[in-house]
Every structure is written in C-alpha cells, then in structure tokens.
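1. Below is the structure, and that's it, no one-letter string:
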C-alpha cells in the first residue's frame, strides 16, 4: 500500500492540508483513505446512542451500519495503542493512504509549517520529511519547499514520490 504523511506541530495547518490534498488527489481519479493520529482520547461516539451503550456495557468492538456508511469502533480496554503498520492492515485497498500525524514513523512526509506557531521546523532533524509546505520561505533546507496553499504542486510532488 502506498502511504504518505502530513506532519507538523499543532495549529500548523495539517488538517487543512490533508483535506485539500484528499480533494485534489481524488479529483484526479485516485482512491484515497486517511489515518489521523490523536494524542488524546478521541470520542467519535456520543452518550445516549445505542452504540455508545454497547461499548459502555463492555463490547470490545461495535460495528455501526447504515445505508450510507459503516464504522467499526474497537476499544483497547487497557491494551497498548496498535502500531501504525497494524492499523494500516485494517484499511481496504486504495491507491494512496494519507497519514496525518505519526511524525516519528518511518513513512515519507510533507511537513506543514506556519510561522505564527513559533515552532521550529521538523525537517532539519527528521529524515522522513521529504518536503515542507509553509506560509514562509524557510532558508537552508535540503528538501523542496512549497507554498502551503499550492495544493496542486504538493499533490504533484506526493504522487511522483509514490509512483502514481
């Protein structure tokens, strides 16, 4: 499976970049799935829903199905978070999986960077960052730098990198 990441510090524009890349790449006829890493407990279910009640009762997995989508929730119940490689095996085959977060994993990435965050670039110390998408022009980088809003160029770069 072809995978490519978008990484960066909080509020650097990762999610917006992911959203725009998915739209651009699917618009070119490729199938795309995404993986989003959260560092905190993320709740996608809501109290009062039947599925929430099933989980609260102790179910390990709850699959919710409707005529327009289905979702599988898996409760870790104290087990360790599975590694990214294991999670990727749960996805159906697609042309490209875009991964948001997982900055320390070994897959190639584009770093989203906005000067207003005041955070340093990850690229100089992270060899998996193959390009930077920024609202400024950082100097002294050994990787390509794209305007954060030039989605066409960033998508072209990623698709070339993965051989699509």
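-> Thanks, I have it. All of these numbers come straight from a predicted model, not from anything done at the bench.

2. going forward, measure contacts between C-alpha atoms and count neighbours the same way
-> Noted.

3. where's the spatially most central residue of the chain relative to residue 57, distance?
-> In the chain, the centroid-proximal residue (CA atoms, centre = their mean) is residue 100; its distance is 2.0 Å. Going from residue 100 to residue 57 by CA to CA, to the nearest Å gives 31 Å.

4. Which stretches in the chain count as helices?
-> Assigned by DSSP state H, the helices in the chain fall at 14-27, 50-56, 84-88, 151-162.

5. which residue packs closest to residue 37, ignoring adjacent ones?
-> residue 101 (5.3 Å; CA to CA, 6 or more residues apart in numbering).

6. residues contacting the one you found?
-> When contacts are counted by CA atoms under 8 Å, 6 or more residues apart in numbering, residue 101 touches 5, 6, 7, 8, 36, 37, 38.

7. Looking at those, which is nearest residue 108?
-> Residue 108 lies nearest to residue 5 out of the contacts of residue 101, by CA to CA, at 6.0 Å.

8. separation between the closest residue to residue 154 other than its chain neighbours and residue 67?
-> Leaving aside its chain neighbours, residue 154 sits nearest to residue 146 (6.7 Å; criterion: CA to CA, 6+ apart). Shown here: residue 146 relative to residue 67, a distance of 41 Å by CA to CA.

9. Pasting the second one now:
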C-alpha cells in the first residue's frame, strides 16, 4: 500500500482537488482510500439514530452495517488521538492511500498552495514535500502542476507515493 499526502493551509483547495483527483486515479485503475484529518470535533452519526444512541450511551466502538456499506466508529473517550501510521493500519489493503491533512507528519506529500490565501509555502521547511500543486509556479526546483490539472497531479501522486516502510 503506497501513501501520499495533500498538505496545505486551510482554504488552499485540498478537498476540491481530492474530488477531482480521485476520479482521475480511478480511471487509471488505481484503487484508492483516503484519510482526512479534522482539527475540530466532528460527527458522522445522526442524533437519535440507534448507532448514535449506542455511542452516546458509552460504547467504545459502534459498527453499522447494511447491504450498501458498513462503518466503524471509535470513540477515544479520553485516549490520545492515534497517529497516521496507526490509522493507516486500520485500512483494508488498497493500491494507494491519499491523506488530506497531517501536514506535520513525515509521509511523502504534495503541497497544495493557493496564492489568494496569503499563506507561506510549506515546502522550504518540510523535506517530505515532493511536489507542488498550485495556482502559480513555486519557488525552487520541486516538480509542479497547476491546481486545475487533475491529470498532471495524478501523475505526481503516482510518481511520489511511497510505501510506509520507505518513510
């Protein structure tokens, strides 16, 4: 299983890029899973539903299954947040995992940068950034693709993704 991250400041367009990148990779026959880091409290369950009641009542894990999908929710209940490596080990095997967020971790990353954000580039300070997806050419020698070119970014993803053992 190879891993690549999309790292950038909030508002740079990581999620928008992900929505265009995943179909481009899928069209090439690449099986992809994703991990998204959230910086705030979030919920994937609906208040009042049975699974929500189970979780709110104190269940550590709740698995919900139907003929279309299954989902496993884990409540940390005061335990520390698991790191990226531990989360990757929870996934079923797949060709590629694209990580959105975890910008401070050491996995290989593509920096997503948008000039209008007014934020500094990440890559001069992060040696794990292997390429850039931006609305302007970046400073320095890293490979670059326009934010609007999902196929070129897919090429960068496939070229720079690496197995966990390699990072």
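-> Everything's here; your move. Please read all numbers here as calculations on a predicted model, not as lab measurements.

10. Switch the contacts of residue 101 of structure 1 over to JSON lines; also include neighbour count and distance to residue 105 of structure 1.
-> Formatted as JSON lines, those follow (neighbours: other CA atoms under 10 Å; distance: CA to CA, whole Å):
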{"residue": "5", "neighbour count": "27", "distance to residue 105 of structure 1": "9"}
{"residue": "6", "neighbour count": "26", "distance to residue 105 of structure 1": "11"}
{"residue": "7", "neighbour count": "28", "distance to residue 105 of structure 1": "10"}
{"residue": "8", "neighbour count": "26", "distance to residue 105 of structure 1": "13"}
{"residue": "36", "neighbour count": "13", "distance to residue 105 of structure 1": "13"}
{"residue": "37", "neighbour count": "13", "distance to residue 105 of structure 1": "11"}
{"residue": "38", "neighbour count": "10", "distance to residue 105 of structure 1": "14"}
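
11. Farthest-apart pair in those residues, please.
-> Maximum pairwise distance among those (CA to CA): 14.2 Å, between 5 and 38.

12. quick revisit: switch the contacts of residue 101 of structure 1 over to a markdown table; also include distance to residue 95 of structure 1.
-> Listed next are those as a markdown table, based on distance: CA to CA, whole Å:
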| residue | distance to residue 95 of structure 1 |
| --- | --- |
| 5 | 14 |
| 6 | 17 |
| 7 | 20 |
| 8 | 24 |
| 36 | 17 |
| 37 | 20 |
| 38 | 24 |
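
13. Mark which of the residues you listed are part of strands, please.
-> 5, 6, 7, 36 (DSSP state E).

14. how about the nearest residue to residue 59 of structure 2, chain neighbours excluded?
-> residue 75 is the one closest to residue 59 of structure 2 (CA to CA, 6+ apart), at 7.6 Å.

15. quick one: the one you found and residue 60 touch, right?
-> Yes - judged on CA atoms under 8 Å, residue 75 of structure 2 makes contact with residue 60 at a distance of 5.1 Å.

16. Give the buried residues for stretch 82-94 of structure 1.
-> Neighbour-count burial for stretch 82-94 of structure 1 flags residue 88 (criterion: 16 or more other CA atoms under 10 Å).

17. can you map out the strands along structure 2?
-> Under DSSP E, structure 2 gives strands at 2-7, 32-36, 61-65, 70-74, 96-100, 109-113, 129-134, 144-146, 162-163.

18. Which residue is most remote from the mean position of structure 2?
-> residue 57 (30.3 Å).

19. Map that residue across to structure 1 for me.
-> When structure 1 is aligned by TM-score structural alignment, the residue opposite residue 57 of structure 2 is residue 57.

20. contacting residues for the closest residue to residue 36 of structure 2 other than its chain neighbours?
-> Distance criterion CA to CA, 6+ apart; nearest residue to residue 36 of structure 2, sequence neighbours excluded, is residue 100 at 4.8 Å. Contact partners of residue 100 of structure 2, counting by CA under 8 Å, 6+ apart, are 5, 6, 7, 14, 15, 34, 35, 36, 37.
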